[in-house]
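# no sequence for this one, just the structure:
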């Protein structure tokens, strides 16, 4: 294990309320950056270790907030063939501290689809915006699913109120060249991307 030392010191900087950091890198060069310090008068030596104790083990699940848990289950289970794992309810201090939804109650369901665990959450007791977010809004997320027949999927999910955002398009180049892709948006504003690899890849 090796380590490098970077020394940082804070100096007042006129119009810049957070001050200036003078950083000395591992080659001894000085670099000036504007930065924020909780304790602006303290100098610190930060030891950057080659190995750290932070380790993300795996992704556990993806979650969607829904207006109606029953309607959402109808889409995921009946429409896409997901398996219902369990249902439950949450509320109180636990829910408020974890999600920020203080004073709310939530009905939840865990489903499994193509090896992916999905959590569906119907929050109650909150004032929600009536304007749905768009797939291109900052902070918006989506789930991508690989399918065999994208056209059949689009026809099926339309009966559940999910709408394609355009016409499926093939990826022009790269490792996934020929894969047809499309975003679909559900009644609650949730977004799924469907991906259909070319037949030569599906047959492998």
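That came through fine. Remember, predicted model here, so these are calculated numbers, not experimental data.
# all contacts plus neighbour counts: C-alpha atoms, from now on.
OK.
# Can you tell me how far residue 86 is from residue 119?
In this view, residue 86 and residue 119 are 10 Å apart by Cα to Cα, to the nearest Å.
# Please enumerate the shared neighbours of the two.
109-111 (Cα atoms under 8 Å, 6 or more residues apart in numbering).
# thinking again about what came up before, neighbour count: residue 86 and residue 119, which is higher?
residue 119 (18 against 11; other Cα atoms under 10 Å).
# Make sure that one is indeed in a helix.
No. In this structure, residue 119 is strand, not part of a helix, as judged by DSSP: H, G, I helix; E, B strand; the rest coil.
# I figured it hits residue 66, correct?
No. Look at residue 119 against residue 66 with Cα atoms under 8 Å: they stay out of range, at 10.1 Å.
# Next, please give the residue ranges for the helices of the protein.
For the chain, applying DSSP state H gives helices covering 69-73, 92-99, 150-158, 199-202.
# end-to-end on stretch 177-196?
By Cα to Cα, the extent of stretch 177-196 from end to end equals 11 Å.
# how about it: buried residues?
Of the residues in stretch 177-196, 178-192, 194-196 count as buried by neighbour count, 16 or more other Cα atoms under 10 Å.
# In contact with the residue nearest the centre of the chain, which residues?
Geometric centre of the chain, nearest residue: residue 141, 4.9 Å, by Cα atoms, centre = their mean. By Cα under 8 Å, 6+ apart, the residues touching residue 141 are 135, 191.
# Okay, one more to line up with it:
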């Protein structure tokens, strides 16, 4: 197959400063690049008639996100958490060492915790704790704390 790697995941945001505060200060991402896009060629690829777009490329470990703030034509939709069974993108998952400390930072930097999602598993092939939170625009982020700091599944 000719795919080299996943480049990034794009997230439309309603307020770039607020989102940078959450993702950079709250979640530890680093801003790699900021850009502005205007003009016909970008309108074509983004499938928008008007375009006044500001972006930030941010990275943490091996995860790269592109935050997109549309001044024109503006954003559509609400910041409500989407149902997990709605078609399309459902969530980002991040592995954490201390789920409660990260949850506290999520709230401190403008996100929300969905406490009723807190789940613990103690199964031979699946041990750990999960908790759903959202960024300021309702993007679902799954916090995952593994007791050994490793991954999810052992070979069957």
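Received, thanks. The shown structure was predicted, so the numbers you read here are calculated from the model rather than taken from an experiment.
# TM-score them against each other, please.
Aligned and superposed, the two chains score 0.83 in TM-score terms (TM-score structural alignment, normalised by the length of the second structure); 148 aligned residues with a Cα RMSD of 2.2 Å.
# tell me the angle of the top strand by length along the second structure relative to helix 99-108?
Identified as the longest strand of the second structure according to DSSP state E is strand 112-123. If you take axes from the mean of the first three to the mean of the last three Cα atoms, to 10 degrees, strand 112-123 of the second structure sits at 170 degrees to helix 99-108.
# What residues sit buried inside strand 112-123 of the second structure?
Quick answer for strand 112-123 of the second structure (16+ other Cα under 10 Å): 112-113.
# Please apply the same query to stretch 137-149 of the first structure.
For stretch 137-149 of the first structure, a neighbour-count test (16+ other Cα under 10 Å) marks 142, 147 as buried.
# all strands for the first structure, in order.
Using DSSP E, strands in the first structure cover 3-13, 16-24, 30-34, 44-49, 62-65, 83-91, 105-113, 116-124, 143-146, 163-164, 169-170, 180-185, 191-196.
# What does residue 24 of the second structure correspond to in the first structure?
The alignment partner of residue 24 of the second structure in the first structure, by TM-score structural alignment, is residue 77.
# looking at it, that match is touching residue 71, isn't it?
No. If you go by Cα under 8 Å, residue 77 of the first structure and residue 71 don't touch, sitting 10.0 Å apart.
# The two: who's more crowded?
Using other Cα under 10 Å as the criterion, residue 77 of the first structure and residue 71 rank with residue 77 on top: 16 against 13.
# Compute the first-to-last residue distance for stretch 9-16 of the second structure.
End-to-end for stretch 9-16 of the second structure, by Cα to Cα: 16 Å.
# Tell me which residues of it come out buried.
12-16.
# What of stretch 82-91 of the first structure?
82-83, 91.
# quick revisit: chain center to the longest strand of the second structure: distance?
Distance of strand 112-123 of the second structure from the chain centroid (Cα atoms, centre = their mean, to the nearest Å) equals 18 Å.
# go on, stretch 119-127 of the first structure?
In terms of Cα atoms, centre = their mean, the gap separating the centre of stretch 119-127 of the first structure from the centre of its chain is 18 Å.
# now swap in stretch 19-31 of the second structure and tell me
Worked out by Cα atoms, centre = their mean, stretch 19-31 of the second structure lies 10 Å from the chain centre.
# next one: stretch 73-87 of the second structure
That offset, for stretch 73-87 of the second structure, works out to 13 Å (Cα atoms, centre = their mean).
# before we move on, what about stretch 44-60 of the first structure?
Relative to the centre of its chain, stretch 44-60 of the first structure is centred 21 Å away, using Cα atoms, centre = their mean.
# residue contacts, the residue nearest to residue 8 of the first structure when sequence neighbours are not counted?
Spatially, and ignoring its direct neighbours in sequence, residue 8 of the first structure is nearest to residue 23 (4.8 Å; Cα to Cα, 6 or more residues apart in numbering). Going by Cα under 8 Å, 6+ apart, residue 23 of the first structure touches 6-9, 30-33.
# Aligned counterpart of the residue nearest to the centre of the first structure in the second structure, please.
The equivalent of residue 141 of the first structure in the second structure is residue 90 (alignment by TM-score structural alignment).
# what does residue 178 of the first structure give?
Match for residue 178 of the first structure (TM-score structural alignment): residue 127.
# residues touching its match, list them.
Contacts of residue 127 of the second structure by Cα under 8 Å, 6+ apart are 120-121, 146-147, 152.
# If we use 6 Å, what do you get?
When contacts are counted by Cα atoms under 6 Å, 6 or more residues apart in numbering, residue 127 of the second structure touches residue 121.
# for the one 3 residues further on, same thing?
Applying Cα under 6 Å, 6+ apart, we find residue 130 of the second structure in contact with 118-119, 143-144.
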